[in-house]
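1. Take this sequence and fold it.
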Amino acid sequence: MNRTAHDHTTERQDTAAPAYEELLVPVLGGELAVLRWPGTDPGAPVVLALHGITANGLTWARVAHHLAGRVTLVAPDLRGRGRSGRLPGPYGIAAHADDMAAVVGALGLGRVVLTGHSMGAFIAALTAVRHPDLLSGLLLVDGGVAFPAPTHLTPDELLTAVIGPAMRRLSMTFPDRRSYSAFWQQHPAFVRSWSPWVDAYIQRDLVGEEPELRSSCGIEAVRTDGIDQFGEEVSSAVHQLPCPAQLLWAERGLLDEPQGLYDEQRLASVGLDPELVRTRLVPGTNHYSIVVGDDGARAVARHLLAAAGMTETEG
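-> This is a model prediction of the structure:
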């Protein structure tokens, strides 16, 4: 394990984001970039947080702010994204799950509260099934519960239909960092939640040199992982969890549309065991703002503290 950077901070109004360390952790085929926001108490519980299909570890910065050092938060750039973008395959949800076991072992984290957003929630669920001894709690955030995929779409059409601009940008180039921010600021889901926090997460995705900057996300990794989410092993994981979990779901969708990924009717249709998976709406959030927006991140932090056995306090 190598430490590559530390003490990164971001400003929003008069509030500083908590400092984090950046580590390199050995995994199959190379090293995984991992962000760590240390707890103020050396014995604090650990949360391992997994991002979405075209995101990176800085997705969790706002949640780290509201956790306020009461736990240690560890958030990798998943294989094929961010500063783990050059890691080769194999890709797929099971490969990510095994990477998470490697992270826990390399960093000596012991049992962790596992959480994931979007695709990260599917990884978290499968990690729990494949490596049940790793976790002490599980929180799924707007993901982890699958629905049948349309059979008339090609894999790329299906991914574009689901994640929209996040998929299309993978084949685009940008002349400078400002234009990349402008691209995302026009995204309907970020119009009301844009901030320097979000911009830092967006900028971490860029690689290359001006005037041909591009996303760090590998198209092969995104395609493989996206298709894998609909496979039997992954979609069944939420029904086979070794411990109770909670699913927080956003009121609105990926483009801030009124229909979110989940609603009461959709969740009822998949037959979740209410003793195994409790579900809870986070009002006023969309698929992205449930983690990068202030209200959503506060709600996620509260539930993570509860999962870690800590008193829920205002964050």
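
2. rest of the way, CA atoms for contacts and neighbours
-> Fine.

3. Pull out the buried residues from stretch 212-230.
-> 213-219, 221-230 (16 or more other CA atoms under 10 Å).

4. quick one: stretch 265-278 to chain centroid distance?
-> Centroid displacement of stretch 265-278 relative to its chain, using CA atoms, centre = their mean, to the nearest Å, is 22 Å.

5. to compare against the first, here's another:
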Amino acid sequence: MSTPADVRTPEEISVPVQGGDLAALYWAADAPGAPLVVLVHGITGNAMVWGKVAAELAGGCEVVAPDLRGRARSAGLPGPYGLSAHAADLTALLERFGADGEAGADATVLVGHSMGGFVAALATAGSARDLVHGLVLVDGGLPFAVPPAADTDDMLAAFLGSSLERLDRSFPELPAVRAFWSEHPAVGPWVGDPAVAEFLMRDLTGSEPDLHSAVVHEAVRVDGADMLRNEAVLEATTDLPVPATLLWATRGMAGEVPGLYDEVRLAGMGLHDAHVTAREVPDTDHWSILWTEQGVAAVTAAVRAAAARTPLS
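-> I've put the predicted structure just below:
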């Protein structure tokens, strides 16, 4: 699987954090003073899920996409896990890049997909409060519909499906990995896309005939419980120091309708009072909102508006 021609090759970097080094991908800006954009992936993802978005932003922005603690090249970082640990790691990354939230400073925008939206919101409302100018949430960051009595592990299994199942599997060769993902109702149509192939490759560790996901299962369990049940996490968007945009997909994790959000649920969340603007990205699901032409256009437009500190048109 080669690097696609339409994606700038990022630099592999590391940032000192509690317990070791956080791995990240870095796309440089073409000129000094460009906005700093930090892209935060979801619960079993990695930095390269943002490949298409980063390709559009690179050059005009300084772009950093970390592998969160317990994922991909950051799999070796120890616990404790949890979204507050990820928020602290993000804050360390922002400080490493000289982020400054003062009105006259170069703009800094946090962007989070799925669980990454909760992490970005928690950091913006807390430890990175004085470092961020704008926040973009991509199909995440606001509470999901979770029955109060539901078992958290059962909810995670239902929510993640085969994305969680793969963590306990071993693959003898790369074609077996591709075959596994080809059966996923939302990811399957994308496995032949070069940028998505890079994302799937980054998830792997080991060697043939024992390839497996680098994701630490315990990290997913702890982080998932925070995402579904932790009140401080779920309420982070009620105390943001900056305006935020939520971009939500019409379809869900497996391409189902409704998706994680819909107009009825969002109408009852008090988003206006929280200064969160919600926009649907039509004909996308939870994954393709980062990969389709309209999804990438929506995300990059929201990022540029946040960096310019202007409303999204």
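
6. quick one: which of the buried residues of stretch 212-230 of structure 1 sit in helices?
-> 219, 221, 222, 223, 224, 225, 226, 227, 228 (DSSP state H).

7. Alignment lookup: residue 216 of structure 1 to structure 2.
-> Taking TM-score structural alignment as the criterion, the aligned counterpart of residue 216 of structure 1 in structure 2 is residue 214.

8. Residue 143 of structure 1 pairs with which position in structure 2?
-> Residue 143 of structure 1 maps onto residue 140 in structure 2, by TM-score structural alignment.

9. returning to that earlier point: which residues does the match of residue 216 of structure 1 contact?
-> Residues counted as contacts of residue 214 of structure 2 (CA atoms under 8 Å, 6 or more residues apart in numbering) are 70, 71, 72, 73, 75, 167, 203, 204, 205.

10. and the residues you listed as TSV, adding neighbour count?
-> Shown next, in TSV, are those (neighbours: other CA atoms under 10 Å):
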residue	neighbour count
70	25
71	30
72	27
73	25
75	20
167	16
203	23
204	19
205	16
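
11. Just the residues you listed: which are in strands?
-> 204, 205 (DSSP state E).

12. Do a quick rundown of the strands in the stretch 1-150 of structure 2.
-> For the stretch 1-150 of structure 2, the strands defined by DSSP state E, counting those that start in this stretch cover 11-17, 20-27, 36-40, 62-66, 108-113, 134-138.

13. repeat for the stretch 201-313 of structure 2
-> For the stretch 201-313 of structure 2, the strands defined by DSSP E, counting those that start in this stretch cover 204-207, 210-213, 244-249, 276-281.

14. and the last one with strand 134-138, angle?
-> Which is strand 276-281 of structure 2. 40 degrees (axes from the mean of the first three to the mean of the last three CA atoms, to 10 degrees).

15. hmm, who's touching strand 276-281 of structure 2?
-> In contact with strand 276-281 of structure 2 (CA under 8 Å, 6+ apart) are residues 237, 243-250, 266, 271, 289, 294-295, 298.

16. returning to what we had before: for the ones in helices among the buried residues of stretch 212-230 of structure 1, which one is nearest residue 34 of structure 1?
-> If you rank these by distance to residue 34 of structure 1 using CA to CA, residue 221 comes first, at 18.0 Å.

17. wait, what's in contact with that closest one?
-> Residues counted as contacts of residue 221 of structure 1 (CA under 8 Å, 6+ apart) are 79, 80, 89, 91, 92.
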